[in-house]
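Asker: Below are the sequence and a predicted model; questions follow.
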Amino acid sequence: MRINPTTSGPEVSALEKKNLGRIAQIIGPVLDVAFPPGKMPYIYNALVVKGQDTVGQQINVTCEVQQVLGNNRVRAVAMSATDGLMRGMEVIDTEAPLSVPVGGATLGRIFNVLGEPIDNLGPVDTRTTSPIHRSAPAFIQLDTKLSIFETGIKVVDLLAPYRRGGKIGLFGGAGVGKTVLIMELINNIAKAHGGVSVFGGVGERTPYGSCISFASDKSLIE
């Protein structure tokens, strides 16, 4: 397995066709891409498919390399629908991992997996970006002290306190208040700790990002 040593992502406008491959197989969101010998992309490299489908519609699909298959082929997962893609289409290796904008300009904004704003609030300053895959902090950088993270929610702090620096799983059926609890945590963390909360919607949770953003805009959480 080849792991990408690059720590910064490419600018989309600066994409150059330095390393080209061809789609060899399409299985739903999974693409097998063939590259010339000696020009295999690294794991986690972003691949871009640009072109037109059979009816003339523009195609712009970004994929992420997940596996080296051998025989000069890699397997990548598409970050959007693969409708219109065909075998033999040209694939560009960006020679860098997927990167997203970071910094104060991103606060209060909603992004897709590619770091593109989808909240209809205009463009975002993308001069500072960070790759989505990064090395874990070294052990000496971690705080090994056991301490409780005060959420400000009495029933949580009393009956099921959260460990600072740990991970928490909330399990429950539909309509029991999971999103309400998340919104209250975001509110309390901002007020009591001056912290920043990042909400990542995956699968079924994706629409709740808009819900939380709407509540914030309407001052339901401040």
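Answerer: On my side now, so go ahead.
Asker: switch to C-alpha atoms for all contacts and neighbour counts from now on
Answerer: Noted.
Asker: Same question for the helix or strand residue 213 falls within: list its buried residues.
Answerer: Applying DSSP states H and E as the criterion places residue 213 in helix 208-217. Of all the residues in helix 208-217, those buried under the rule 16 or more other Cα atoms under 10 Å are 209, 212-213.
Asker: same deal with stretch 20-30?
Answerer: 20-26, 30.
Asker: I'd like the residues you listed laid out as TSV, including secondary structure and distance to residue 49.
Answerer: Output for those, formatted as TSV (DSSP: H, G, I helix; E, B strand; the rest coil; distance: Cα to Cα, whole Å):
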residue	secondary structure	distance to residue 49
20	strand	10
21	strand	10
22	strand	9
23	strand	9
24	strand	13
25	strand	13
26	strand	13
30	strand	13
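Asker: between the residues you listed, which is nearest residue 92?
Answerer: When those are compared for distance to residue 92 (Cα to Cα), residue 20 wins out at 4.9 Å.
Asker: structure B:
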Amino acid sequence: MSTFLVFGATGGTGRHFVKLALEEGHRVKAIVRSPAKLAWIQNPNLQVIQGSITDDPLPLLDECMSDSDYVVSMVGDARMQMQSKVNTAFVEKQLVPSMRRNGVKRFLHQAGGLSKPYKEYFSPYLWMLRHTIARAYAGQHADNEAVMKYLAEDAMDIEWIVHRAGIGSEGSKGTLRRSPNSESKFSVATFRDCAAYNLKTVQDEAAVHTSCLSCYVD
């Protein structure tokens, strides 16, 4: 049994992640703005703590971090991220320092599939999608890219993993696999399938220090 500290637990991917982790017998500590949104889950292995990554400082962060094995962030707010890089500020100023203080190594950050990995290849096809149909999410892409830059330049002591997820529906379509960083192939997956992928991937040592897309197994 492992303990997961989860941010974004009430979001589209996060709520599935919490449910799947609990079903596997793990413990989950979820820091959320609105605890009532998780009231539908009744499980003794779930601890819900009220808070937001925009709280500075975030109360009880070290206490929640102290006995956690993995940290998973699936936070996204297009409107807020259009104004400021909220994920970057939290990861850099609060999350990673707390991980270091408490000896927690593994961290998965869910970014968008159209966020360019730091100093890596970005296909013309993905570039076109980003600058056409996905223009409304420019703030999220910029925030995700700043997170990846910080992790690569200043947090290599942390076992970070970035999942550049394409998400577009509910239900389940199958099993996602990790794509090579330079591969343009990716799938627009469901929230549940991305959650299952995140749960598997954050525990996969081979995924450490990668910023990969995901696609369905053929």
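Answerer: Thanks, I have the structure now. In this text the structure is predicted, and so the values were computed from the model without any measurement.
Asker: TM-score for this pair?
Answerer: Superposed pair, TM-score by TM-score structural alignment, normalised by the length of structure 2: 0.26. Supporting alignment: 82 aligned residues with a Cα RMSD of 5.0 Å.
Asker: Sort out which one of the buried residues of helix 208-217 of structure 1 lies nearest residue 156 of structure 1 for me.
Answerer: The closest of the buried residues of helix 208-217 of structure 1, once distances to residue 156 of structure 1 are taken by Cα to Cα, is residue 212, at 20.8 Å.
Asker: How much space separates the nearest residue to that closest one once chain neighbours are set aside from residue 30 of structure 1?
Answerer: What sits nearest to residue 212 of structure 1 in space, not counting adjacent residues and going by Cα to Cα, 6 or more residues apart in numbering, is residue 183, at 6.8 Å. Per Cα to Cα, to the nearest Å, residue 183 of structure 1 is found 35 Å from residue 30 of structure 1.
Asker: swap in residue 22 of structure 1?
Answerer: In terms of Cα to Cα, residue 22 of structure 1 sits 14 Å off from residue 30 of structure 1.
Asker: cool, residue 52 of structure 1 as well?
Answerer: 19 Å.
Asker: And for residue 90 of structure 1?
Answerer: 16 Å.
Asker: Residue 47 of structure 1 now?
Answerer: Distance from residue 47 of structure 1 to residue 30 of structure 1, by Cα to Cα: 12 Å.
Asker: sorry, back to before: which SS state does the residue nearest to residue 212 of structure 1 fall under?
Answerer: helix (DSSP: H, G, I helix; E, B strand; the rest coil).
Asker: tell me, what's touching residue 47 and residue 30 of structure 1 both at once?
Answerer: Between them, residue 47 of structure 1 and residue 30 share no contacting residue under Cα atoms under 8 Å, 6 or more residues apart in numbering.
Asker: Pull out the buried positions in stretch 61-70 of structure 1.
Answerer: 61-68.
Asker: Would you format the residues you listed as JSON lines with distance to residue 148 of structure 1 and secondary structure included?
Answerer: Below are the buried residues of stretch 61-70 of structure 1 laid out as JSON lines (distance: Cα to Cα, whole Å; DSSP: H, G, I helix; E, B strand; the rest coil):
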{"residue": "61", "distance to residue 148 of structure 1": "44", "secondary structure": "strand"}
{"residue": "62", "distance to residue 148 of structure 1": "41", "secondary structure": "strand"}
{"residue": "63", "distance to residue 148 of structure 1": "40", "secondary structure": "strand"}
{"residue": "64", "distance to residue 148 of structure 1": "38", "secondary structure": "strand"}
{"residue": "65", "distance to residue 148 of structure 1": "39", "secondary structure": "strand"}
{"residue": "66", "distance to residue 148 of structure 1": "37", "secondary structure": "strand"}
{"residue": "67", "distance to residue 148 of structure 1": "40", "secondary structure": "strand"}
{"residue": "68", "distance to residue 148 of structure 1": "43", "secondary structure": "strand"}
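Asker: export those residues to a markdown table and tack on distance to residue 149 of structure 1?
Answerer: As requested, the buried residues of stretch 61-70 of structure 1 are exported to a markdown table (distance: Cα to Cα, whole Å):
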| residue | distance to residue 149 of structure 1 |
| --- | --- |
| 61 | 41 |
| 62 | 38 |
| 63 | 38 |
| 64 | 36 |
| 65 | 37 |
| 66 | 36 |
| 67 | 39 |
| 68 | 42 |
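Asker: quick one: residue 141 of structure 2 from residue 197 of structure 2, how far?
Answerer: 21 Å.
Asker: between those two, which one's more packed in?
Answerer: residue 141 (24 against 19; other Cα atoms under 10 Å).
Asker: hang on, isn't that one packed against residue 110?
Answerer: No - under the criterion of Cα atoms under 8 Å, residue 141 of structure 2 makes no contact with residue 110, lying 11.5 Å away.
Asker: For the nearest residue to residue 169 of structure 2 once chain neighbours are set aside, give its distance to residue 7 of structure 2.
Answerer: Excluding its sequence neighbours, the residue lying closest to residue 169 of structure 2 (Cα to Cα, 6+ apart) is residue 190, at 4.7 Å. According to Cα to Cα, residue 190 of structure 2 stands 19 Å off from residue 7 of structure 2.
Asker: Buried residues in the longest strand belonging to structure 2, which are they?
Answerer: Identified as the longest strand of structure 2 according to DSSP state E is strand 159-169. By neighbour count on 16+ other Cα under 10 Å, the buried set for strand 159-169 of structure 2 is 159-167.
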